[in-house]
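Colleague: A predicted structure for the sequence below; I have some questions about it.
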Amino acid sequence: MRRKQPFALVTVASFTSLGLLLATPLWAWDGVVEKQTFEMESFTTQGGETIPNVTIGWEAYGELNEARDNAILITHFFSGTSHAAGRYGADGEPPTDGLKEALKLVTLNANHWQWANEAFNRDWADDARDPSQDITARYAIEQTLDDIAAARAALSDANHLLYLVRANQTFMAGYGDSLEAGLAAIEAPTLMLYSENDLVFAPEGVRRTAELIEADGTEVTLETLEGNRGHLDGVVAIEQASDTLRAFLE
């Protein structure tokens, strides 16, 4: 008999993708879940635009207690959908080949080549199969990227990923007519942490953004994170900035 979860989890996704890392106990949960929805007549964005007839998808895991106080709301980013755990049934999985390839590219660009060289060098995925002698043999870095993509695809939705990408493409800071105008409107002290190895947020772009924010006198603190993970240094190396973060928030 499957042990009951000590809390209930609710995940939500709509036309936008919001992010929060899942609680660890959830990863082990693989029961059958049901996609549920509720309707909103309209939703007004921060930019003032109104979207009519909005459908919100949600799922719940575990059991709600009698006091109804053990629910944890997860508006997460990593799958771009409300499907964060479990499975919809025993009838097989939807096709994910294209999604896996997309997520493999995401993972590749989120890391720096220095990490790949140091972690894998030219190691083979299979010690018994030399890629220089067998066209179907693979290097360890290839297999690792495929494995990561497959794991993420199992919790992701291709259509939501497309909308997530488009949301990033069309976003304009400050919701104004230009990036410069949007950044100039920032008045609060700003902290920017970045990696010189970031292949997603180019360092020169980060520094230029800081210049635009502080052009009218706004205080900007700029600090680099050292590491070989590129964009992911913002996660794995964030402890380097713990004192800076603490001082900024106090």
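Modeller: Arrived safely, thanks for sending. Values in this document were obtained by computation on a predicted structure and should not be read as measured data.

Colleague: From now on I want contacts and neighbour counts done on CA atoms only, so please keep to that.
Modeller: Noted.

Colleague: which ones are touching the spatially closest residue to A154 that is not a sequence neighbour?
Modeller: The shortest distance from A154 to any residue that is not its chain neighbour, by C-alpha to C-alpha, 6 or more residues apart in numbering, is 8.0 Å, and that residue is T96. The contact partners of T96, taken as C-alpha atoms under 8 Å, 6 or more residues apart in numbering, are 153-154, 158.

Colleague: which one of the residues you listed sits closest to A8?
Modeller: Using C-alpha to C-alpha, the shortest approach to A8 within the contacts of T96 belongs to A154, at 21.4 Å.

Colleague: can you map out the strands along the protein?
Modeller: With DSSP state E, the ranges of strands along the chain come out as 8-13, 36-44, 50-61, 71-74, 190-195, 220-225.

Colleague: Would you show me how to pick out the buried ones of the contacts of T96 in PyMOL?
Modeller: In PyMOL, selecting the buried portion of the contacts of T96, with burial taken from 16 or more other C-alpha atoms under 10 Å, looks like this:
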select buried, resi 153+154+158
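
Colleague: just to revisit the earlier point, most tightly surrounded among the strands of the chain?
Modeller: When neighbours are counted by mean count of other C-alpha atoms under 10 Å, the highest per-stretch mean among the strands of the chain falls to strand 8-13, a mean of 21.

Colleague: Put this next to the previous one:
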Amino acid sequence: MKYFKIFLLAILAQCSFNAFALDEIVKKQVYELPLLTTVGGEKIKNIKVGYETYGQLNEKGDNAILICHFFSGTSHAAGKYTPNDAGPGYWDSIIGPGKPLDTNKYFIVSSDSLVNLNVKDPNVTTTGPASINPDTGKPYGMSFPILNTQDLIHVQKELSTSLGIKKFAAVAGLSMGSYQALDWAASYPNMVERVIAVIPGGLESNAFTIETAQMWANPILLDANWNRGNYYDSNDKPIRGLENALQLTTINSRNPGWAERLFGRKFTIADKSPEQSWDNTFAIQDAITKAGAGRAKISDANHFLYLTKIIQLYRIGNANTVEEGIKPIKAKVMFVPASSDVLFFPSYSKNASEILKKNGIKSEIVEIPGDGGHIDGITDIAKVGENIRTFLSR
């Protein structure tokens, strides 16, 4: 149990090990968009997404920074909702007065994505398969339109316009959010001065990433209770498949060095060896299983599937080629891979940076040191905080 508690805090990334620094309690707000026409030409009515802001927008509307969250993340990037919260948002170590994303200087916006995974979290507002279709009065299920990154950022664009934002000093995103940050620069080049792409997947999802996302989806698709997404009115939900899918995303987001350091070959219960019974497990098995079960309680299986599809479809600018997609970019780009990442390897950043440079786009790389794997982009972002501060000053 000791190992699980330590592990779960890191996986959820809802704690910061730095002092809570924001001066105010964060208020979750909701943005409503009456109609979204997707890239695929489908129409979605009554879009709702939650968002948070930190700092103040200046009169010119050009001191804003947008944060795009990771696959299983939310808009809760910094601060606390109540003084009694266990911990602040996932990037609180770099967001706040005097921090690299300085709220004395910048107006920072973070929104829940469409088809956000955490649809059962009371602090999350999103529109997706679990939402009620106003035309039928029933949940969309798999009739919800397939989305791509462009659809996510279009909603963010409408939100930013409603807030009076004219220009972003930077758009920052981590993991799946890096896709959105890069797409912002390609789709709205006159609005974006800089891109900070943390633990990024490159300029398009390669074959390895496409199949990895499919492996995440398969436990849900193979769960008989999924019933092709028609489970909202059933007492039997695809919980087992969702838990297994979340176990896969959890271990794939880590590194062997981290697993060995934290768990090694320790048993879940010291005197109960796995060789004695099928019921006895290693500590890492217990921790990963419980992490998946914990996350499944606030997640939705169909939303998970839609997110994996967005990952698979990604190519910058939704263009026919990467070279075509990057042409509009005017922003300076900073790639921030994690040195131990075995999900989105550091080589993805290096390849992407070289492509941008060859096409006359300013690009640089700084790595997050450590052995935590992909998750270091969440938990250890402060290690490159000064690099981020310097990049924003140029």
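Modeller: Structure received. It should be emphasised that the depicted structure is a prediction, and the values quoted were computed from it without experimental measurement.

Colleague: returning to what we had before: of all the strands of the first structure, which one comes closest to H231 of the first structure?
Modeller: Between H231 of the first structure and the strands of the first structure, the shortest gap by C-alpha to C-alpha is with strand 190-195, which sits at 6.8 Å.

Colleague: circling back to that earlier point, may I see the strands of the first structure arranged in TSV, with distance to L164 of the first structure as well?
Modeller: Written out in TSV, the entries for these read as follows (distance: least, C-alpha to C-alpha, whole Å):
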stretch	distance to L164 of the first structure
strand 8-13	11
strand 36-44	18
strand 50-61	16
strand 71-74	17
strand 190-195	22
strand 220-225	26
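
Colleague: any idea how far the residue at minimal distance from the centre of the first structure lies from A13 of the first structure?
Modeller: The residue lying closest to the centre of the first structure (C-alpha atoms, centre = their mean) is F78, at 4.1 Å. The gap separating F78 of the first structure from A13 of the first structure is 11 Å, by C-alpha to C-alpha, to the nearest Å.

Colleague: Next, work out how far apart the counterpart of N252 of the second structure in the first structure and Q169 of the first structure are.
Modeller: In the first structure, the residue equivalent to N252 of the second structure is N109, according to TM-score structural alignment. Going from N109 of the first structure to Q169 of the first structure by C-alpha to C-alpha gives 16 Å.

Colleague: try I72 of the first structure
Modeller: With C-alpha to C-alpha as the criterion, I72 of the first structure and Q169 of the first structure are 31 Å apart.

Colleague: Repeat that for F38 of the first structure.
Modeller: Distance, F38 of the first structure to Q169 of the first structure, using C-alpha to C-alpha: 28 Å.

Colleague: What is the burial count for the aligned partner of D126 of the first structure in the second structure?
Modeller: In the second structure, the residue paired with D126 of the first structure according to TM-score structural alignment is I269. Look at I269 of the second structure: counted by other C-alpha atoms under 10 Å, it has 14 neighbours.

Colleague: Please tell me how far stretch 358-368 of the second structure is from the chain's geometric centre.
Modeller: The chain centre lies 22 Å from the centre of stretch 358-368 of the second structure; the measure is C-alpha atoms, centre = their mean, to the nearest Å.

Colleague: quick one: contacts for the match of N252 of the second structure?
Modeller: By C-alpha under 8 Å, 6+ apart, the contact list for N109 of the first structure reads 199-200, 231.

Colleague: Ok, A150 of the first structure next?
Modeller: Listed by C-alpha under 8 Å, 6+ apart, the contact partners of A150 of the first structure are K100.

Colleague: What separation do you get for the equivalent of it over in the second structure and L8 of the second structure?
Modeller: Under the alignment (TM-score structural alignment), A150 of the first structure pairs with A293 of the second structure. When C-alpha to C-alpha is the yardstick, A293 of the second structure and L8 of the second structure sit 11 Å from each other.
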